[in-house]
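A.B. asks: need a structure here:
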Amino acid sequence: MELQLGIDDYAFRQKGVSEPIVWNSAEVVNGHILLVGKSGTGKTYTLRKLIHSGLKTGGGRVRFHIMDVHGDIEVAGASSVIFSEGTDYGLNPLKINPDRNFGGIRKRVQSFLSTLNRTQSRALGPKQEAVLRNIILDLYAANGFYPDKPESWHLDDGINRRYPKKFPNIEDAYRFSYAKLKQMYIGADTKTVKHLEDVNRKTSLLQRKLKKSHNSLDADADKLEQEIKNASEAAIESFGDYITHIQTGQELDSLIKYDSLDVLKSTVDRLENMKATGIFKNRLPPFENHNPIWRYDLCALSEEEKRMFVEFSLQELFAQAIQRGPVDDIHDVIILDEAHLFFKDDENNILNTLAKEARKFGVALVCASQSPTHFSDDFIANVATKIILGIDQMFWDSSARKMRIDVKMLNYIVPQKTIAAQINNKSSNKVAFKQIYVAE
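C.D. replies: Next up, the predicted model:
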């Protein structure tokens, strides 16, 4: 795949010679591109240009995935799908990658929890995280997926069933957790445990008093003994109610596993809120399979919903690429506008993962943002191509240090006429930024 960036500005101005600057996927270290420019410098235009150039030279095998956060990257002929609360299609973040090395249930659960903590305004507390982990693991088991049985990670696992096997989704997780909540209310609720703790606490207090008084009872001790008797009777009554209401045989395990009614209720509320966003559905988005450009219109989503959507979407795209296996050239190009909204300096952040590992699986990442200062040094180092369309002056010094570019070159950039680009090819170890004339 080739991308026509423009012509060498120095050769054109000094010699009158048009020397094309071409980005070639077979020559670059990896297909990742960081495109930076303030508003009005032509980011959207440049992205469209890259897409059309890539389609012409991609040999019909490349698909472009446009994560359009503002709904303004319209590309002629693209298959566009809008995502909102009202649509009946979406994502399933609980879909399992059956690859024994890169996938599995434990990795899916951990990735799911980590993504929630990175993308939501309130991270899960330790108890909530443990409860949600147990809910998802139990839900998988209820649907025939087991952490220690890799053969069960496939939908087609060779077992005949009355109903086809399917991956659970957020709706299923909510219903499952709500059912657990009801079981705890009518079965082994925390009242029984609290009565038992009350008996133990008061008995311990009585023993301390007896030690101090050399085993001679006083009025306080007599009163405490009566309180212990009352607490014991309440505990016995509660245990009787618990035994009477045993229905599944799992009530005690659930009480231990799901911590308490309060923690389970707060976790159920989290799942209900996720369900209410409308982006987590079992039905796949209605993209045209034959169309090489898929545009994900996310403008109707809130900032938090956009972060969740992009994280889970890119995780699924990467999982599909891993299942495809190593390839020699690019098959999927992910275009992410306002990429800084989705970046965190965390090794588990999907942008970091793609920058480091996606190349060999045929995935290229194109990140557009207003400044390179939003990204970590490691991320920038893992992106082979950097294109600067024009940065606000307040970011010049910090951008020059981070991108290893002379500040003077930033001054020479004229929006929509000249840009600066660094293309790291396999044939060269050290590459300087080059001034490129792009005006047509």
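A.B. asks: CA only for contacts and neighbour counts going forward, please
C.D. replies: Will do.
A.B. asks: would you map the strands across the stretch 201-350 of the chain?
C.D. replies: All strands of the stretch 201-350 of the chain, identified by DSSP state E, counting those that start in this stretch, fall at 293-297, 332-336.
A.B. asks: what about the first one, distance to the chain center?
C.D. replies: Yep, that's strand 293-297 we're talking about. Averaging C-alpha coordinates over strand 293-297 and over its chain gives two centres that are 18 Å apart (CA atoms, centre = their mean, to the nearest Å).
A.B. asks: second input sequence below; structure requested for side-by-side comparison:
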Amino acid sequence: MAGALRDIFVAIFPELGDIQGERIRKSIKESFIEAGWDDPNTSIEKLHEPEFKRFVEILRTDPKPDKGLRTLLLRLDELQDYGFFELGETRESLWESKQPIVIRIHATQNANLQKAFASLVFYGLYKDMFRRGTQNRITHAVVFDEAHRAAGLKLIPTMAKECRKYGISLVLASQEAKDFNISLFSAIANYLVLRLTELMRKPWYAT
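C.D. replies: Purely as a prediction, here's the structure:
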């Protein structure tokens, strides 16, 4: 979980380096340790996830932040100003809904915030998919429009490979195929190309 969340923030802010990404991972891990997740004697039913903002608070406790940490905190401050870390933790899993759900992320024109919310929602779907377990049929479809905006998210090719056995059909709609890792295309069962102007990418679609 800590590694997946680290990847989300690195995808949102590509200028962050490996050291800053590792600081995110360690602070998220520490927040779970505080909540008792490292205690082998604690029943899983009694465990609860720490507040999402807790890892940011842990990062702020460094008494002498270096330049890298200060830059990281500035990026996180940008998200915090929009209430990104105040998201409710008790929401119902989207997989429990039997009605279509549209999640709009364009209420703000802030590109980083749009990527942050889209990535976090996608991460929540991915995490809850495993909690729900395998299914014997397709029960839901996820349509990710403008998916190239989150092309750097490592969860996309991973979910594309895993989702079918969990009853999920993943539909990625994008204008820019070149931004995706080529491993994604090996996991696609069907694709529809309406127009392709990127000559270098045409071999990717060969069957």
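A.B. asks: just to revisit the earlier point, dump the strands of the stretch 201-350 of structure 1 to JSON lines, plus mean neighbour count and distance to Lys265 of structure 1.
C.D. replies: Rendered in JSON lines, the data for the strands of the stretch 201-350 of structure 1 read as follows (neighbours: other CA atoms under 10 Å; distance: least, CA to CA, whole Å):
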{"stretch": "strand 293-297", "mean neighbour count": "22", "distance to Lys265 of structure 1": "34"}
{"stretch": "strand 332-336", "mean neighbour count": "22", "distance to Lys265 of structure 1": "36"}
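A.B. asks: distance to Asp220 of structure 1 added to those strands, as a markdown table?
C.D. replies: Listed next are the strands of the stretch 201-350 of structure 1 as a markdown table, based on distance: least, CA to CA, whole Å:
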| stretch | distance to Asp220 of structure 1 |
| --- | --- |
| strand 293-297 | 71 |
| strand 332-336 | 71 |
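A.B. asks: mind telling me what element Ser169 of structure 2 is part of?
C.D. replies: In this assignment (DSSP states H and E), Ser169 of structure 2 forms part of strand 168-172.
A.B. asks: same question, Leu5 of structure 1
C.D. replies: Mapping Leu5 of structure 1 onto the secondary structure by DSSP H and E places it in strand 2-8.
A.B. asks: and the next helix or strand past that strand?
C.D. replies: helix 9-15.
A.B. asks: ok, then the element right after that next one?
C.D. replies: With DSSP H and E, the next secondary element past helix 9-15 of structure 1 is strand 20-24.
A.B. asks: how about that next one, aligned to which bit of structure 2?
C.D. replies: On structure 2, no counterpart of strand 20-24 of structure 1 exists by TM-score structural alignment.
A.B. asks: list of residues touching that strand?
C.D. replies: 1-8, 423, 436 (CA atoms under 8 Å, 6 or more residues apart in numbering).
A.B. asks: can you mark which positions in stretch 144-161 of structure 2 are buried?
C.D. replies: Along stretch 144-161 of structure 2, these residues count as buried under the neighbour rule (16 or more other CA atoms under 10 Å): 144, 147-157, 159-161.
A.B. asks: would you point out the most distant pair within those residues?
C.D. replies: Within the buried residues of stretch 144-161 of structure 2, two members stand farthest from each other by CA to CA: Arg149 and Lys161, at 19.8 Å.
A.B. asks: can you give me the helices for structure 2?
C.D. replies: Along structure 2, the stretches classed as helices by DSSP state H are 2-12, 18-34, 54-60, 67-80, 111-132, 155-162.
A.B. asks: with distance to Asn190 of structure 2 added, can I get the ones you listed in TSV?
C.D. replies: Rendered in TSV, the data for these read as follows (distance: least, CA to CA, whole Å):
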stretch	distance to Asn190 of structure 2
helix 2-12	26
helix 18-34	34
helix 54-60	39
helix 67-80	36
helix 111-132	21
helix 155-162	12
